[in-house]
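> 3D, please:
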Amino acid sequence: MRRRLALLAVATTSLVLVAFLVPLAVLVSTLAAERATAAATTWAQSVATAAAQGDRDTLDATVRQANGSGGTPITVFLAGHEFLGVPAPRGPGVELAARGRSVTVETPAGREILVAVQGGGDGTMVVRAFVSAERLRQGVGRAWLVLGLIGLALLTVGIVVADRLARSLIRPVGQVAGVSRRLARGDLDARVEPAGPPEIREVGTALNHLAARIRELLAREREAVADLSHRLRTPVTALRLEADTLRDKDEADRVGEAVDSVERMVSQVIREARRFDRGGAPSCDAAQVVGDRVAFWSALAEDQDRPLSLGLAGGPITVGVSGPELAACVDLLLENVFAHTPDGTPFTVELTALPGGGAQLVIADEGTGFALPDPVGRGASGGSSTGLGLDIARRTAEDSGGRLRAGSSPSGGAEVALELGPGLT
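Here you go, the predicted structure:
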C-alpha cells in the first residue's frame, strides 16, 4: 500500500508538473527569441533612420557603431551591389525588402530582420540585422535547468508527503493485522488501539468487538463441553460399582482398570474444556507415557492372542504434548487396532526419537488395512466408528508442531505414524 501511494503521488505530481512546466518552458524559449529579436530590430531601426537622412558618412558611422556593440551584425545593402557593414548574402528576403517591404525571415542559421529604407536618390536601401540561432536561445538552457530542478524538488516533496500519509495509514492497518494474527494463534486477549483515519479506527473497534464475542462464545462452548463431560461421571460410577460385583477378581481388576482409564479421560476433558488460557507450553516424556499405555493394552492383547512387538527408545524423550493428551492419543490408536482387526492379528508399536527433537510413534498391524483412501479426514470411517479417532490424533500432533500419516504397512495392514514436535526440556 505504501508503494502504491508513492507511485500514485509520483504519477499525479508528474502530470501536474508536465502540464505546468512544458508551457512555461515554451514561453521562456519564446520570450528569449522575442527579446533578441527586439534588440536586433532596435539597431536596425536606428541604422535605417541614419540611412534615410541620405548622409553616407553618418550612415557609415552608425553601421560601425552598431557592429562594434558586438550584439547584432548589421548590413546595409545599397542600390546596386554595394553594401556597408558585415558581409552577408543577398538572399530572397533582401530582394523582397528592396521592393519597399520590411520583413522578418527565418533561416536555418537564425533570423533576419530586413528594413526597407526609401527616399534615397539611388533607390531603396535594405538594412539587415541578423540574430543567430544561439542568440535566439540564449539563456533558455539555464532557465530550463532551473525549471527542471524546481519540478524535481516538487516531485520529491510530493513523494515525501505521500510516504508520510502512507505511514499514517499503514501503521494502524499493520496493528490490526498483527492483532488478527494473535487472535488466530489463540491469544484472545489481543486488542487493537484504534488509530488513524475514521474508517480504520472503525475497523479496529469492530475487531475488538469480534475478539470479545469470540471469547464469550468459546467460554460458553467449553463450559457446555465440561458440563456434558461431567454428566458422564454418573454412568462411569455405575460401571465401577458393577465391576466391584464381579466374582472373578482378575476380571474385576481388568474392568476396574478400564473404568479408571475412562474416568481419567473424562476428567482430562473437563480440565481441558475449562482451561481457557493455556499456561505455558505442554510437554511430557513420550517414552514413559507410551510404555505405560502399551503395558495397559498388553493384557487385552494377551487375552486375544495378539502378538505384540514393542520397540521403545530409551527415555526421556520430551515432546510438546501433555501427558494426558498423549495417553489419550495412544489409547485411541491402539483401540483402533483392537476394534478393526480380528483376534490374533499381530501389531507393532515403535517409538523413536527424531534428530531435531520430538519423537515418532508408529503403530502398524497385519490386518486388512484402511477401507478408505484418506482415513485421516474428520468423520471418515469405513466401519461402525465415528471416524474421529485419527482426526483427534492428527490435531494432537499438529498442535505439538508435528504431523500424522496413515497408510498401509509393509504387510498390507494399517500403519499410523504420529510425529510429535519437541517440547520444553
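> CA atoms for contacts and neighbours, from now on please.
Will do.
> measure T75 to F130 for me?
8 Å (Cα to Cα, to the nearest Å).
> err, S408, not the other one
100 Å.
> One more: F296?
Taken as Cα to Cα, the span from F296 to F130 is 116 Å.
> part of a helix, is E419?
No. Remark: E419 does not belong to a helix; assigned using DSSP: H, G, I helix; E, B strand; the rest coil, it is strand.
> Which residue of S408 and F130 possesses the greater neighbour count?
The neighbour comparison of S408 against F130 (other Cα atoms under 10 Å) goes to F130, with 27 against 18.
> How about the more buried one, nearest residue that isn't a chain neighbour?
E112 (4.6 Å; Cα to Cα, 6 or more residues apart in numbering).
> repeat for A393
C329 (5.5 Å).
> Confirm for me that the one you found is in contact with T396.
Yes. C329 is in contact with T396 according to Cα atoms under 8 Å; the separation is 7.5 Å.
> my read is T104 is in a helix, agree?
No. Checked against three-state DSSP, T104 lies outside a helix; its state is strand.
> Next, find the distance separating E419 from L114.
In terms of Cα to Cα, E419 sits 100 Å off from L114.
> Count residues in the vicinity of the residue nearest to A393, would you?
So C329, with other Cα under 10 Å, has 22 neighbours.
> after the helix or strand containing it, next one along is what?
If you go by DSSP states H and E, C329 is part of helix 323-340. The helix or strand immediately downstream of helix 323-340 is strand 347-353, counting by DSSP H and E.
> for that next one, packing partners?
Packing partners of strand 347-353 (3 or more Cα pairs under 8 Å, 6 or more residues apart in numbering; DSSP states H and E): strand 308-312, strand 359-365.
> tell me the most buried of the ones you listed?
Comparing the helices and strands packed on strand 347-353 by mean neighbour count (mean count of other Cα atoms under 10 Å), strand 359-365 ranks first with a mean of 24.
> Let's compare: structure for the following, please.
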Amino acid sequence: MRWALVKVVLAVTTMVVLVFAVPLGLVVQEQAHDRAMSHAERQSAALGPVLAITTDRTQLERAVASTQAGADGRITVHVPAGRGSSAVEIGRQRVSRADLDTATRFGRASTVVVPGGYALLQPIAVSSGSLAVVEVFVPEGDMTRGVTIAWLLLGLVGAFLVLGSVVIADRLGTRVVRPVRLLADAAHELGQGNMGVRVRETGPSELRAAAVAFNSMANQVNQLLTRERELAADLSHRLRTPLTVLRLNAASLGDGPAAEQTREAVAQLEREVDQIIRTVRARRSAYAASAAAASASAGCDAAEVIRERMGFWSALAEDQGRQVRTAGADRPVRVPLARAELVAALDAMLGNVFRHTPEGTAFAVDVHSSEDTVIILVSDAGPGIKDPDAALCRGQGDGGPGSTGLGLDIVRRVAESTGGDVAIGNSVLGGTEVRVRLALRPSISGGRQRRRRPRRWGQGREIRAADGSSRPTDGTAAPGRSPYGS
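So this is what the prediction gives:
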C-alpha cells in the first residue's frame, strides 16, 4: 500500500511537471529567439537615416562600424545602382542573390537561414528612390542564449518537486500503513494467544474505527475466556466443598468393611474430580496467563473477596464447631489480580484448613496493606507443621495420589504473578499460618518479572493491618504432620 501510494504520486507529479515545464521551456526558447531578432532589427533600423540621406561608401562604412553588429562584421549593406551612381556592397554577403531580389521585390523584412545562424534582410528606401537591403547576421548562439540554463533550472525544479512529492507520499504512506501493520501484528499476537494485546487508536478515522473494533473484539474474547476460566475454577469450588464434607462424614463412620468401602469410594471420587480439574486447567493453560494479565489490569477488591468467601465457608465451619475470625476486610483493598484468581487461591487455603485440621479447630483470615504490598494471612489453631519448607516443596507438582497439586501451587502462582511470594510459618493461634504477599508494584529485572522462591514466614516480625493496627507473628506450633501438602 505504501509503495502503491508512492508510485501513484510519482506518476502524477511527473505528469504535472512535464505539463508545466515543457511549455515553459518552449516559451523561454521562443523569447530568446524573439530577443535576438529584435536586436537585429534595431541594428538595421539604425542605418535607415543614413541610407535616406546618402549612399556614399565612406559614409556608409562609418555608419556600419558605429553599430554593435557592424563592428562585429555581422552587417552587410546592399545598395543597388541608381541614376548616376553605381551599386555599393559593404560587408560580407551570406545570403543568395535570389533572397535579396525577393526582399527587394516584396519590400518587407524577412529571415533567411544561413550557415551558422540566421540572416535578417531589411529593405530601406534610399535617396535615389530605390530600395537598399541591410543584411544582419544573427549567430545560432544568440538565438539560444540562456535557453540551456533555463531548461536546466526547469529540470532541477521539476526533479525537486518530484522528489519532494515522493518523500511526502512516503511519509504519508508510512503514517497510513503503520496503524495497519500494528493492527495486523496485534491480530497475529491475538491469534497466538496473547489476550492482553491491544491496538492504539491512531491514524485516519477509518483506521481508528478498525482499531476500536479490534479492541472491542479482543475484550469480548478475553471476557469469554475469563468466563470459561471462572467456570473451571467454580467447578473446583463446587466439587471440593461437598467432597470435603463427604470425606469428613465418611471418617466418622468408624471401623468396618462398609465404612472402609465408603472411604475408599470417597477417595476414588476425589481422585477422579482432581483429574477432571487437572484436565480442564491444562486445556486452558495456553490462555490463562494472558487472560489473567488482561483481567488483572483492572484488579479486584481483596477485602470484598475475603468477605464473600468467608461467608461461603462459614456454613461448614458452623457445622464443625469452628470459630472463625476475619480482620482487615472492612475497607477496600485493591490488588492487581483477577477476582477468579484470588477466589481460587483463597479457597485452596481454606480448603486445606478444613481438610487437615480436626473439627472444632479455630482459624482466621487477616488482610494487611501498605503502599506497595498486600498480605493475606490464613492461620489456624491446628497441630502445626514440622518442616514448612518441605510442605512448600510438596505443594509443587502433582502432589501424589489424591492430590491435584493445585493447593499451594495455585496460591504460589497467584502471588508470583504480582511479583509476590508465599511463606508458611507458625501462627499465634498455635497452628499453621500461610502468608501470601501480593506486590502492588512488581519488581522488574531485565524486562522480566523475577520469580521468587517460596520461603518460610519468619518469626518475630510485625505487620501492619489495613486498619492501622499491628501484631507480631511469633508463635510456636505443636509438631505434627504437614497439612499443606496439596
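> With both chains overlaid, what TM-score comes out?
Here the TM-score for the pair of chains, by TM-score structural alignment, normalised by the length of structure 1, is 0.55; 273 aligned residues with a Cα RMSD of 3.9 Å.
> hmm, back to that, can you give the contact residues for the helix holding C329 of structure 1?
265, 268, 283-286, 289-290, 293, 297, 347, 363, 365, 383, 389-390, 392-393, 396, 416 (Cα atoms under 8 Å, 6 or more residues apart in numbering).
> which ones are touching V343 of structure 2?
305, 309.
> element containing it?
helix 339-356.
> quick one: that helix aligns where in structure 1?
Under TM-score structural alignment, helix 339-356 of structure 2 has no counterpart anywhere in structure 1.
> now swap in stretch 172-188 of structure 2 and tell me
Counting by TM-score structural alignment, stretch 172-188 of structure 2 corresponds to 165-181 in structure 1.
> Just give me the mean distance for that stretch relative to structure 2.
For stretch 165-181 of structure 1, the mean deviation from structure 2 after alignment is 2.0 Å (mean Cα distance after the TM-score superposition for structure 1).
> any idea of the angle the longest helix along structure 2 forms with helix 339-356?
Once structure 2 is assigned using DSSP state H, the helix that runs over the most residues is helix 205-251. Relative orientation of helix 205-251 of structure 2 and helix 339-356, computed by axes from the mean of the first three to the mean of the last three Cα atoms, to 10 degrees: 10 degrees.
> so what does helix 205-251 of structure 2 touch, helix or strand wise?
helix 147-191, helix 257-283, helix 285-296, helix 339-356.
> what residue of structure 1 matches up with V434 of structure 2?
With TM-score structural alignment as the criterion, V434 of structure 2 matches nothing.
> among the helices and strands packed on strand 347-353 of structure 1, which is nearest A190 of structure 1?
strand 359-365 (32.8 Å; Cα to Cα).
> Please work out which residues of structure 2 line up with that closest one.
By TM-score structural alignment, strand 359-365 of structure 1 lines up with nothing in structure 2.
> after that strand comes which helix or strand?
Next along from strand 359-365 of structure 1, by DSSP H and E: helix 389-399.
> Can you check which part of structure 2 that following helix sits on?
So helix 389-399 of structure 1 sits over no part of structure 2, by TM-score structural alignment.
> That helix packs against which elements?
Applying 3+ Cα pairs under 8 Å, 6+ apart, one finds that helix 389-399 of structure 1 makes contact with helix 323-340, strand 403-408, strand 414-420.
> average offset between stretch 207-215 of structure 2 and structure 1?
Mean deviation for stretch 207-215 of structure 2: 1.2 Å (mean Cα distance after the TM-score superposition for structure 1).
> which parts of that stretch are buried?
When burial is assessed from 16 or more other Cα atoms under 10 Å, stretch 207-215 of structure 2 yields the following buried residues: 207-208, 210-212, 214-215.
> any chance of these in TSV, with distance to R271 of structure 2 too?
Compiled in TSV, the buried residues of stretch 207-215 of structure 2 are given as follows (distance: Cα to Cα, whole Å):
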residue	distance to R271 of structure 2
L207	52
R208	51
A210	48
A211	47
V212	46
F214	42
N215	41
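> what's the closest of those residues to A292 of structure 2?
Nearest to A292 of structure 2 out of those is N215 (Cα to Cα; 16.8 Å).
> what residue of structure 1 matches up with that closest one?
Per TM-score structural alignment, N215 of structure 2 is aligned with N208.
> same question, E201 of structure 2
That one, E201 of structure 2, aligns with P194 by TM-score structural alignment.
> for that match, what are its contacts?
Applying Cα under 8 Å, 6+ apart, the residues contacting P194 of structure 1 are 172, 200-202, 204-205.
> and the gap between it and A359 of structure 1?
Distance of P194 of structure 1 to A359 of structure 1, given as Cα to Cα: 44 Å.
> thinking again about what came up before, buried ones among the contacts of helix 323-340 of structure 1?
Among the contacts of helix 323-340 of structure 1, those classed as buried by 16+ other Cα under 10 Å are 265, 268, 283-286, 289-290, 293, 297, 347, 363, 365, 389-390, 392-393, 396, 416.
> now the helices and strands packed on helix 389-399 of structure 1 as JSON lines including distance to L31 of structure 1?
As requested, these are exported to JSON lines (distance: least, Cα to Cα, whole Å):
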{"stretch": "helix 323-340", "distance to L31 of structure 1": "88"}
{"stretch": "strand 403-408", "distance to L31 of structure 1": "79"}
{"stretch": "strand 414-420", "distance to L31 of structure 1": "82"}
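> What is the burial count for the alignment partner in structure 2 of R128 of structure 1?
Under the alignment (TM-score structural alignment), R128 of structure 1 pairs with E135 of structure 2. The number of residues packed near E135 of structure 2 is 31, by other Cα under 10 Å.
> Have a look at how far, on average, the host helix or strand of E135 of structure 2 is from structure 1.
Element membership for E135 of structure 2 (DSSP H and E) is strand 131-139. Mean deviation of strand 131-139 of structure 2 relative to structure 1 after superposition (mean Cα distance after the TM-score superposition for structure 1): 1.4 Å.
> Can you tell me how far the residue lying closest to A40 of structure 2 once chain neighbours are set aside is from I124 of structure 2?
Spatial nearest neighbour of A40 of structure 2, chain neighbours left out: V136 (6.1 Å); criterion: Cα to Cα, 6+ apart. Distance of V136 of structure 2 to I124 of structure 2, given as Cα to Cα: 13 Å.
> With neighbour numbers in mind, choose between these two.
Comparing V136 of structure 2 with I124 by other Cα under 10 Å, the one with more neighbours is V136, at 28 against 23.
> list the contacts for that one?
Contacts of V136 of structure 2 (Cα under 8 Å, 6+ apart): 40, 43-44, 69, 74-76, 119-121.
> same question, E433 of structure 2
377-380, 424-427.
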